[in-house]
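# With the sequence up front, the predicted model follows.
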Amino acid sequence: MSLPRHATFTPIGEIVAQQVLPRLRHAQKLPLRISCIGIASYDDSGDVGSFDRTLVIGQCPSPEEAMMVASRRVAHDDILSDARAALRFRPRVMVIQDSDLGLVLAGEVRAGIVLWQQPVASDAEARRVVTEASRLRGMAFTATGRGDASSARDLRYRASLLEARLVDPFWRETADELLRLPEAA
């Protein structure tokens, strides 16, 4: 009686291809960078003295931890460091990127929570999102040209929310799984 070869041993090539290489690719993209896109100003003058700003919040070794850190910082209104105490900042979008600046996950900041955006499901959907975001950015450019800074900022914000769905293909499955967890809801 002889046993089939595959029933007792897994070829080393299969182990490398299915287990080792994916982990190495994943490790190369770490650590993850957390940043926040928002509106900054030096006083309470509203839209007149305000400007768009991106602040780097920190780094994390995993998407799960990055989501928790981002959510905690937003919930505690802890976006700015003490060195920039004179600056007022209103967070609008939290962004998690890998070391290659590929988008891992992004979400809208609203009422002290992060509403993580569902990643696109396909390249075709990504193309549609890029087309619509480009259209909105074009409208923002036109609004800026006619001196309507408030409309331009709102259009850029809407475009950013669409672009928040443009998760790097490497991370799409991970992001989708993270958003299925009860804690992300």
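Everything's here; your move.

# all contacts plus neighbour counts: C-alpha atoms, from now on.
Fine.

# Helices along this protein, start to end?
Remark: helices assigned in the chain by DSSP state H are 5-8, 12-15, 21-28, 63-75, 123-145, 149-163, 172-180.

# Go ahead and name everything in contact with the last one.
So the one you mean is helix 172-180. Residues from elsewhere that reach helix 172-180 (Cα atoms under 8 Å, 6 or more residues apart in numbering): Glu64, Val104, Leu105, Trp116, Gln118, Pro119, Val120, Ala121, Val167, Ala184, Ala185.

# let's see it at 10 Å
Outside helix 172-180, the residues that touch it by Cα atoms under 10 Å, 6 or more residues apart in numbering are 63-64, 67, 103-106, 116-122, 165-169, 171, 184-185.

# The fourth one too?
The set of residues external to helix 63-75 that reach it, using Cα under 10 Å, 6+ apart, is 30-36, 57-60, 77-80, 91-92, 94-98, 104-107, 109-116, 171, 174-175, 178, 183-184.

# what angle sits between that helix and helix 172-180?
Orientation check (axes from the mean of the first three to the mean of the last three Cα atoms, to 10 degrees): helix 63-75 against helix 172-180 gives 50 degrees.

# next, the one to line up against it:
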Amino acid sequence: MTIARQSRVAPIGAILARHVLPTLQRAQKLPLRISCIGTAYYEGMDDADGFDQIVAIGECPSPEDAMSLASRRVAAGDIRVGTDEMLRLRPRIIVIQDSDQGLVIAGMIRAGIVLWQQPVASDAEARRVVTEASKLRGAAFTASGRGEHASAREHRYRASQLEARLVDALWRETAAELLRMPLAA
């Protein structure tokens, strides 16, 4: 009688390829940069007179630290465009990128909290998101050409909401795991 051996131990090559190498690749892309995309406007002016603005918030050594810093800054409401006290920012999106500009995770800002977005699950889903976002950016370009700046900004914002899911393939699993953690909610 022959006994079939079933091994529960993964081959070393599989462990290296699945766990060690991606960890080393992510480590080479540190520190992570945190930015806020929003609408800047001067106090007392209409929101339609505002303009899109990206504000650098800081750098962190890990996705967890970056998410925590971003959430604290948004909750405190202390994201400023510059030193001009009359210039205000309505923050809309938080973006965390690696040193190669790859998207690690992003979130929409609502009522002083960051709603972190679930990353795309596959390259096929990423292509669908890119197609839809491109359509929205085209609509924004058309609206801008007609002088409908508020409508154009809204189309660009909706496109950015979709693009927030376009997490770099290297970071997708990490981002999904972070969103499963109770503190990320």
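Yep, it's here. What you see is a predicted model; the values in this text were computed from it and never measured.

# JSON lines please, covering the helices of the first structure and showing mean neighbour count and distance to Asp44 of the first structure.
Listed next are the helices of the first structure as JSON lines, based on neighbours: other Cα atoms under 10 Å; distance: least, Cα to Cα, whole Å:
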{"stretch": "helix 5-8", "mean neighbour count": "8", "distance to Asp44 of the first structure": "70"}
{"stretch": "helix 12-15", "mean neighbour count": "10", "distance to Asp44 of the first structure": "59"}
{"stretch": "helix 21-28", "mean neighbour count": "12", "distance to Asp44 of the first structure": "43"}
{"stretch": "helix 63-75", "mean neighbour count": "19", "distance to Asp44 of the first structure": "20"}
{"stretch": "helix 123-145", "mean neighbour count": "16", "distance to Asp44 of the first structure": "22"}
{"stretch": "helix 149-163", "mean neighbour count": "19", "distance to Asp44 of the first structure": "15"}
{"stretch": "helix 172-180", "mean neighbour count": "16", "distance to Asp44 of the first structure": "36"}
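
# Could I get the ones you listed in CSV, plus columns for distance to Val48 of the first structure?
Shown next, in CSV, are the helices of the first structure (distance: least, Cα to Cα, whole Å):
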stretch, distance to Val48 of the first structure
helix 5-8, 70
helix 12-15, 60
helix 21-28, 43
helix 63-75, 25
helix 123-145, 13
helix 149-163, 9
helix 172-180, 37
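
# Minimum distance to Ser41 of the first structure: which of those has it?
The minimum distance between Ser41 of the first structure and the helices of the first structure falls on helix 149-163, with 14.0 Å, by Cα to Cα.

# according to the alignment, that closest one goes to what range in the second structure?
Using TM-score structural alignment, the residues of the second structure aligned to helix 149-163 of the first structure are 149-163.

# distance from that stretch to the first structure after superposition?
In the superposition with the first structure, the average deviation recorded for stretch 149-163 of the second structure is 0.4 Å (mean Cα distance after the TM-score superposition for the first structure).

# Among the contacts of helix 63-75 of the first structure, which ones are in strands?
32-36, 57-60, 91-92, 94-97, 104-107, 109-110, 113-116 (DSSP state E).

# The closest residue to Val93 of the first structure other than its chain neighbours and Val95 of the first structure, how far apart?
Leaving aside its chain neighbours, Val93 of the first structure sits nearest to Glu108 (4.6 Å; criterion: Cα to Cα, 6 or more residues apart in numbering). Distance of Glu108 of the first structure to Val95 of the first structure, given as Cα to Cα, to the nearest Å: 9 Å.
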